[in-house]
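A.B. asks: Okay, predicted coordinates and the sequence, questions at the end:
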Amino acid sequence: MQEAVRTILMYGVIPVWILAGLGDWWSHRRTQIERNAGLAESAMHSLMMAQVGIPVLLALFFEINALLLAAMVAGIAVHAVTAWIDVRYASRFREIVPFEQHMHSLLEVLPITAFLLVASVHWDQLLALFGGAGEPDYRLRLKEEPLPASYLAGLMATLLVFVVAPYAEELLRCARARPAWRRQKA
């Protein structure tokens, strides 16, 4: 079952997650957030990327155990709160159309989906983390069976081109524009 979960994550969940992020970025570009919600909204997008991206990167290179499962739970929890704050803030300045709402839905549920899939094959560590049977393992150890180097290289390149670069462009575009709060005062 572990191999099936690994394949679903690598070739199903992660690509859809990347596409949802790209769709969300496109929505922000189309609504010109640099002219409305501005830098504050864009900064929240970068923060949310880090909140779920760090646990994902850890899971790509390190053994899944109680430590990584705890990092995933924490990342998902703070991401959910930040996403709520982000939409509440952005909706004051611009319309959030159904396409973007759907991208948000995917970006909220896919981290949970990935966590549940990972937890299903590391159930002993999940139970141990929450006080069940067994000892939780909190050691940070490289994977005994690493993911294929070609997959990791392709994924890192894909993330750089389709996630990091678009959101960096958005952040820069917003930083160059007048902040929304200045326009409100004018």
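C.D. replies: Arrived safely.
A.B. asks: Could you use CA atoms for every contact and neighbour count after this?
C.D. replies: Will do.
A.B. asks: mind listing what the spatially most central residue of the chain touches?
C.D. replies: Nearest residue to the geometric centre of the chain (CA atoms, centre = their mean): Val52, 3.8 Å. Neighbour list for Val52: 72, 75-76, 79, 111 [criterion: CA atoms under 8 Å, 6 or more residues apart in numbering].
A.B. asks: So what's the gap between the helix or strand containing it and the chain middle?
C.D. replies: Per DSSP states H and E, Val52 falls inside helix 38-61. How far helix 38-61 lies from its chain's middle: 5 Å, per CA atoms, centre = their mean, to the nearest Å.
A.B. asks: if we take the contacts of Val52, which one ends up nearest to Gly21?
C.D. replies: Within the contacts of Val52, proximity to Gly21 (CA to CA) peaks at Pro111, which comes in at 12.0 Å.
A.B. asks: this is the other structure I want to compare:
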Amino acid sequence: MWRFHLGDDTVSGTGVLEVRRGPGILGRIACAVLGLPRTCTAAPARVTVRRSRAAGPAAGETSILERWERRIGAQDLLSEQVRIGERGWEPHGPLEIRTRTVATPTEVNVVQEGAVVRIGRREFAVPKRLAPRVSAHAWVETGDRARMPPRFHIEVRVTAPLIGEVMSYRGHMDEEAQVRP
């Protein structure tokens, strides 16, 4: 679980997710336009996080470039993120979602700190009430601590103003042996 969210190396896992598209017509349209997975009670899932290092914006800082490759059911979802320590940035066209990852020994929470719109080198903060919201929670249940391969549970939720819930998914992932980039 830690290696997926705060690790330095490439990591991969497989699991099963329950996927729910938002209940409203706007949520269903947004899912279709964005190519998000269909509602399913037990979608097979595979996630690979490929990482490389690059110089950070400040002297002496190292940023980690992450390429998240997700396959949920028959749908591929790709995203790229930049992370320095617990802070992350995930661009979606001109919109950039900014997060902070908070970890304890048994859980990881990805908390959205804000959103900006980038135009060239300029950025403009999106007011909280107008910004899409993304939250992620991963945890290890007591019975999973001794499992090999390691298993953890996840819950992700995406909402947007005027739409409400766009999509959510919940399930478990089993970490695979380390893959080479």
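C.D. replies: That came in fine, so what should we check first? Quantities reported herein were computed from a predicted structural model and do not represent experimental measurements.
A.B. asks: what TM-score do we get after superposing?
C.D. replies: Overlay of the two chains. TM-score (TM-score structural alignment, normalised by the length of structure 2): 0.23; 82 aligned residues with a CA RMSD of 6.3 Å.
A.B. asks: returning to what we had before: just checking, next helix/strand downstream of the helix holding Val52 of structure 1?
C.D. replies: With DSSP H and E setting the assignment, the helix or strand that follows helix 38-61 of structure 1 is helix 66-90.
A.B. asks: What helices and strands are in contact with that next one?
C.D. replies: helix 38-61, helix 98-121, helix 123-129 (3 or more CA pairs under 8 Å, 6 or more residues apart in numbering; DSSP states H and E).
A.B. asks: Save those as TSV, and put in distance to Ala165 of structure 1 too.
C.D. replies: Formatted as TSV, these follow (distance: least, CA to CA, whole Å):
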stretch	distance to Ala165 of structure 1
helix 38-61	11
helix 98-121	18
helix 123-129	34
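A.B. asks: quick one: which of these is nearest Glu3 of structure 1?
C.D. replies: Taking the helices and strands packed on helix 66-90 of structure 1 one by one with CA to CA, helix 98-121 is closest: 9.5 Å.
A.B. asks: now the angle from that closest one to helix 66-90?
C.D. replies: 170 degrees (axes from the mean of the first three to the mean of the last three CA atoms, to 10 degrees).
A.B. asks: quick one: the helix holding Val52 of structure 1 to helix 98-121, angle?
C.D. replies: Using the same axes, to 10 degrees: helix 38-61 of structure 1 against helix 98-121 is 30 degrees.
A.B. asks: which helix in structure 2 runs the most residues?
C.D. replies: Longest helix in structure 2 by number of residues (criterion: DSSP state H): helix 25-34.
A.B. asks: buried residues in that one?
C.D. replies: 26-28, 30-31 (16 or more other CA atoms under 10 Å).
A.B. asks: Okay, and Ile18 of structure 1 sits in which element?
C.D. replies: helix 14-30.
A.B. asks: so the host helix or strand of Arg173 of structure 1 versus helix 38-61, what angle?
C.D. replies: Following DSSP H and E, one finds Arg173 of structure 1 within helix 165-176. Angle between the axes of helix 165-176 of structure 1 and helix 38-61 is 150 degrees (criterion: the same axes, to 10 degrees).
A.B. asks: Does helix 165-176 of structure 1 pack against any helices or strands, and if so which?
C.D. replies: Counting by 3+ CA pairs under 8 Å, 6+ apart, helix 165-176 of structure 1 packs on helix 14-30, helix 38-61.
A.B. asks: Let me know which of the ones you listed is the nearest to Ala90 of structure 1.
C.D. replies: helix 38-61 (6.5 Å).
A.B. asks: Now do that closest one against helix 14-30, angle only.
C.D. replies: Going by the same axes, to 10 degrees, helix 38-61 of structure 1 makes 170 degrees with helix 14-30.
A.B. asks: How about helix 38-61 of structure 1, which residues are buried there?
C.D. replies: Quick answer for helix 38-61 of structure 1 (16+ other CA under 10 Å): 38-49, 51-53, 55-56, 58-61.
A.B. asks: do the same with stretch 109-122 of structure 2
C.D. replies: Buried residues in stretch 109-122 of structure 2 (16+ other CA under 10 Å): 109-112, 114-117.
A.B. asks: wait, doesn't Arg151 of structure 2 sit right on Asp174?
C.D. replies: Yes - counting by CA atoms under 8 Å, Arg151 of structure 2 sits close enough to Asp174 to count as a contact (4.4 Å).
A.B. asks: any idea where the helices of structure 2 begin and end?
C.D. replies: Going by DSSP H, structure 2 shows helices at 2-6, 25-34.
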